[in-house]
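Peer 1: Build the 3D model from these lines:
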Amino acid sequence: MRPTLQPLTLDVAIVMAERNSPRIKQSQALVQQYEAGIQTARAYSNPSLEIYEGHQYARPISTPAVPGLLQHYAGYQPIEIPSERRARLHGAQQLAASARFAEQGTALAVTARVSHAFYDALRRREEIQQARENLVLVEDLRRRVEVEVNVGEKGRLELTRAEAELARAHFDVRSAELEYATAIAALRVAIAAPPDALLDPEGALEARIDLPPAGQLRADVLRTHPAVAQSQAEIDAAKSSLERERAARIPQPTVFAEFENQPDLRYWRAGVTVPLPLFDRRRGQIEAAKAAVTRADAGLDQSRLELLGALERAAEQYQLADQQVAALESGSLHAAQSAVEAAKAAYRFGERGIVEVLDAQRVLQSVRGDLVDAQFARQSALVDLEELGALPPKARP
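Peer 2: Just a heads-up that it's a prediction; the model follows:
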């Protein structure tokens, strides 16, 4: 049984991607990993227990010891430095927060990728429709020329030109179908659909909208994009690591208690051991932590620069594509359509040859292709703006 076409809307495609995307699963696993790190940071050090047992022998001396069983028991418990523990726990919490923001950024990127692939498939399908419409027109024109050649009204050269244009129209259809197959394959990968799924995207390119002022767009991006919050969480985690290294300079004491049973006596004692920071005062670790803070600060600045640069490119692309769409719809498209009709009329009355008609038809086909490309470029820029957080998803006027 052959698989049937599966109608696919953009919303359904995004849901499928969120459910099946390996990238999202990776980011979710990373969140779980860092949340487990919080539990690790919250745990206390385990105590140690020592048990010795042996036998005591008497030596041949004037005052020998009493022979018999010898037993020794001891327990040790490291005492954590409160400031080091707080810094360790706070750092783990910030790393988990960073992972959660990274997960949000991954979800945005996956959604944008699905949207790009979905609209590209719609674009390629529109190109197929235009190529087939052009093929129908060229076939009709070729039939008319053949009739006129057969009755002697036109020369054989006119039919040759029409057949050459017909071959080109067939090639354009096959090329458009190949581009559509490539776009569907990319969409299947984007939503992680099964290889045998036959996808049938349903939708249309969205109408234009008026963008908010540039200052508002920049403020919205810097306020809402997860990359900024992720970088800030990484800064906090790096600062916590620095505080932890500084706190680690404080010697960590270990309390102990022991009991020993000898054949002729018993005793117990308790005490504390404290390491002396004479040779290693953690200067290297502290300097490394300071460098990590500096690097995290630079990462935040870099994230902001990249976001603002991407915003500027997307907004500029949207404006230019929108202007191109308006120009094509209001001028070039109507002019090309009128030129085709005029060329056909002139050809019927014998005032023009087949070459003029074919040239006019090619110009119309080119203008229609340019219009589809401009509409897709505008839609692509809109998707980028939504990914950046400059616009809410599916923004409308």
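Peer 1: going forward, measure contacts between C-alpha atoms and count neighbours the same way
Peer 2: Fine.
Peer 1: Figure out how far stretch 197-209 is from the centre of its chain.
Peer 2: The chain centre lies 21 Å from the centre of stretch 197-209; the measure is C-alpha atoms, centre = their mean, to the nearest Å.
Peer 1: do the same with stretch 362-375
Peer 2: 31 Å.
Peer 1: contacts for it?
Peer 2: 123, 126-127, 130-131, 134, 205, 321-322, 324-325, 328-329, 332-333, 336-337, 340 (C-alpha atoms under 8 Å, 6 or more residues apart in numbering).
Peer 1: repeat that for 7 Å
Peer 2: Residues outside stretch 362-375 that contact it (C-alpha atoms under 7 Å, 6 or more residues apart in numbering): Arg123, Ala321, Gln324, Val325, Leu328, Ser332, Leu333, Ala336, Gln337.
Peer 1: Mind putting those residues into JSON lines with distance to Glu179?
Peer 2: Output for the contacts of stretch 362-375, formatted as JSON lines (distance: C-alpha to C-alpha, whole Å):
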{"residue": "Arg123", "distance to Glu179": "10"}
{"residue": "Ala321", "distance to Glu179": "22"}
{"residue": "Gln324", "distance to Glu179": "23"}
{"residue": "Val325", "distance to Glu179": "22"}
{"residue": "Leu328", "distance to Glu179": "23"}
{"residue": "Ser332", "distance to Glu179": "25"}
{"residue": "Leu333", "distance to Glu179": "24"}
{"residue": "Ala336", "distance to Glu179": "25"}
{"residue": "Gln337", "distance to Glu179": "26"}
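Peer 1: and for comparison, fold this next one:
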Amino acid sequence: MQIFSFWNFLLVIHLIFLTPFVYAQATVRLTVEELQRVGLQANGLVQAARSQVNMAKAGVIAASAFLNPEVTVIAGPDDRRLPFDLTGPGTMQRTLTVNQGIENPFMRNARIGASEAGVDASRASFDQVRADLAAQLKVRAYELLLRIEQAALEQNIYDLLNEVRRRIAVNVERGEVARFELIRADTELQSAANRMEAAQLTAQRARVVLLQLTAGAIPNNFEIQASLKDPINLPSLDSLRQELPSVNPDIIRLQAEQERAKLRIDQEKASVLPQINFLYTNYQDAQFASNLAGVSVRIPLLYQRRGEIDTAIYDSARIRETLEYRRYEISQLFEAAWQSLQIAQRRVDMFEGGLIKEAENAVKVAEAAYKFGERGLIEFLDSQRILRGILGDALLARFDLQSAVAEIDRLRAHYPKELIPE
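Peer 2: Purely as a prediction, here's the structure:
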């Protein structure tokens, strides 16, 4: 019974100390959308852009505020300048003045509208930052998959050459092959080892880039639950062309800024109108009390804000021209991304249409011929280099395909918005 309790005690101690280590080493698997969600929530640039939206909303509150009244209180004793017999005792004077400005409703409405347009512009800039980051995260995620595939390819080549080198070494010991073949095999093996190490380091660097973009919100041992062979889900070309001008954040931002510039023109023109202040004064002394009311009007006779109005007009023209140019530029960027997508798709179809299979068969034939002494080592290595180049180009073609999709998604601001709190 004591032995049983002792073993139970050891088991409990083992679980206590081993369980945290097991959980710490557990690999976290993330889909591309989950990676985008984490990055969009943790990245500091996104948080800063969200603060800009909140600042713009606060500006609407400030623009909607009414003018505060001005209250002036004046009090003091009277000093006698004549004898007491003529003036009597000294008195105390008190004056209360209230000045309430009445804001021009046209200028007020234009100011509020300009602030609301500023909110729309800030929100569009916020969407642009999120779309850029989401696209970058997607590209970097597939780049990590690309680098991992390249490292695995180089590992396979290294293993194959290592096996060939072992066979050559055995034949050299038997005297069936010249030692020069072993030297050549060692050289090829060392070259493959260098490529394999470089590919592994490149994959690690791609992992570090993703950690940087997500601000360290994901563990170091994460894995991307995706593949370079993921299907492409995009609307038709005509649908994308019609959708793009209405959803691109940069176009939406410039449209909001153009509306704000127009309202600023209205605001400057409305400020030329006379400004009215209502005045009320209460006066009291020892004998009298008076209440006075009046109106103060500021009339713009000498200067009618010509400079401010012209500045607002030219600023509106600048934004309008920028908007037209950006519309054209974004449409051309989309067309270029679509062409890149088509080119990458054709390359993928070419490699998968039989080119890779033919290169693999050529390597198998060359390897078999080399084993039977019908071909030399050079022919075998040449066929292996051709296969490595074709496989590498096929991986790059798939990566280019996913990158083109990410660029199209960036231009149309397509990312998991429903997962992002406003």
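Peer 1: TM between them?
Peer 2: Once superposed, the chains reach a TM-score of 0.93 (TM-score structural alignment, normalised by the length of structure 1), with 393 aligned residues with a C-alpha RMSD of 2.1 Å.
Peer 1: Map Gln41 of structure 2 across to structure 1 for me.
Peer 2: Taking TM-score structural alignment, the alignment pairs Gln41 of structure 2 with Arg19 from structure 1.
Peer 1: where's its match relative to Tyr34 of structure 1, distance?
Peer 2: 22 Å (C-alpha to C-alpha, to the nearest Å).
Peer 1: just Leu70 of structure 1 next, same as before
Peer 2: 48 Å.
Peer 1: what ranges do the helices span in structure 1?
Peer 2: Remark: helices assigned in structure 1 by DSSP state H are 10-20, 22-42, 82-150, 156-191, 214-224, 226-247, 283-327, 333-348, 354-388.
Peer 1: Next, count neighbours for Gln71 of structure 1.
Peer 2: 17 (other C-alpha atoms under 10 Å).
Peer 1: Equivalent analysis for His55 of structure 1, please.
Peer 2: 11.
Peer 1: same thing with His90 of structure 1?
Peer 2: 21.
Peer 1: Equivalent analysis for His170 of structure 1, please.
Peer 2: Residues near His170 of structure 1, counting by other C-alpha under 10 Å: 18.
Peer 1: try Asp196 of structure 1
Peer 2: Residues near Asp196 of structure 1, counting by other C-alpha under 10 Å: 10.
Peer 1: ok, back up a step: count the residues that sit near the match of Gln41 of structure 2.
Peer 2: 13.
Peer 1: Look up how far Phe380 of structure 2 lies from Ala366 of structure 2.
Peer 2: Distance from Ala366 of structure 2 to Phe380 of structure 2, by C-alpha to C-alpha: 5 Å.
Peer 1: Glu173 of structure 2 too?
Peer 2: Counting by C-alpha to C-alpha - Glu173 of structure 2 and Phe380 of structure 2 are separated by 21 Å.
Peer 1: Comparing these two, which shows the higher neighbour count?
Peer 2: Between Glu173 of structure 2 and Phe380, counting by other C-alpha under 10 Å, Phe380 is the more crowded of the two (20 against 11).
Peer 1: so what's the aligned residue in structure 2 for Leu307 of structure 1 closest to, chain neighbours aside?
Peer 2: Using TM-score structural alignment, the partner of Leu307 of structure 1 in structure 2 is Ile330. The shortest distance from Ile330 of structure 2 to any non-neighbouring residue, by C-alpha to C-alpha, 6 or more residues apart in numbering, is to Leu411 (7.5 Å).
Peer 1: Residue in structure 1 paired with that neighbour?
Peer 2: For Leu411 of structure 2, the residue aligned by TM-score structural alignment is Leu388.
Peer 1: isn't its match right up against Leu222?
Peer 2: No. Applying C-alpha atoms under 7 Å, one finds Leu388 of structure 1 not in contact with Leu222, separated by 9.0 Å.
Peer 1: More neighbours: which of those two?
Peer 2: Leu388 (28 against 20).
Peer 1: before we move on, the earlier item: okay, Leu70 and Tyr34 of structure 1: which has more neighbours?
Peer 2: Tyr34 (20 against 17).
Peer 1: Tell me how far the alignment partner in structure 1 of Val98 of structure 2 lies from Val255 of structure 1.
Peer 2: Val98 of structure 2 maps onto Gly75 in structure 1, with residues paired by TM-score structural alignment. Gly75 of structure 1 sits 8 Å away from Val255 of structure 1, going by C-alpha to C-alpha.
Peer 1: Now for the residue nearest to Leu5 of structure 1 when sequence neighbours are not counted, how many residues are close by?
Peer 2: For Leu5 of structure 1, ignoring the flanking residues on the chain, the nearest one in space by C-alpha to C-alpha, 6+ apart is Leu198 at 4.8 Å. Leu198 of structure 1 has 18 neighbouring residues, counting by other C-alpha under 10 Å.
Peer 1: I figured Leu198 of structure 1 was touching Thr4, is that so?
Peer 2: Yes. The pair Leu198 of structure 1 and Thr4 passes the contact test of C-alpha under 7 Å, sitting 6.5 Å apart.
Peer 1: what's the mean distance for stretch 135-148 of structure 1 versus structure 2?
Peer 2: After superposition onto structure 2, stretch 135-148 of structure 1 lies on average 0.9 Å away from the residues it aligns with, using mean C-alpha distance after the TM-score superposition for structure 1.
Peer 1: follow-up on the earlier one: contacts only, for the residue nearest to Leu5 of structure 1.
Peer 2: Pro3, Thr4, Leu5, Gln6.
Peer 1: Could you find the counterpart of it in structure 2?
Peer 2: Per TM-score structural alignment, Leu198 of structure 1 is aligned with Asn221.
Peer 1: any idea how far Ser236 of structure 2 is from its match?
Peer 2: 38 Å.
Peer 1: swap in Tyr370 of structure 2?
Peer 2: The separation that Tyr370 of structure 2 has from Ser236 of structure 2, given C-alpha to C-alpha, amounts to 51 Å.
Peer 1: Ser64 of structure 2 too?
Peer 2: 45 Å.
Peer 1: ok, those two, which is more surrounded?
Peer 2: It is Ser64, of Ser64 of structure 2 and Ser236, that has more neighbours when counted by other C-alpha under 10 Å, with 14 against 8.
Peer 1: With adjacent residues omitted, what lies nearest to that one?
Peer 2: Per C-alpha to C-alpha, 6+ apart, closest to Ser64 of structure 2 is Ile112, 5.9 Å.
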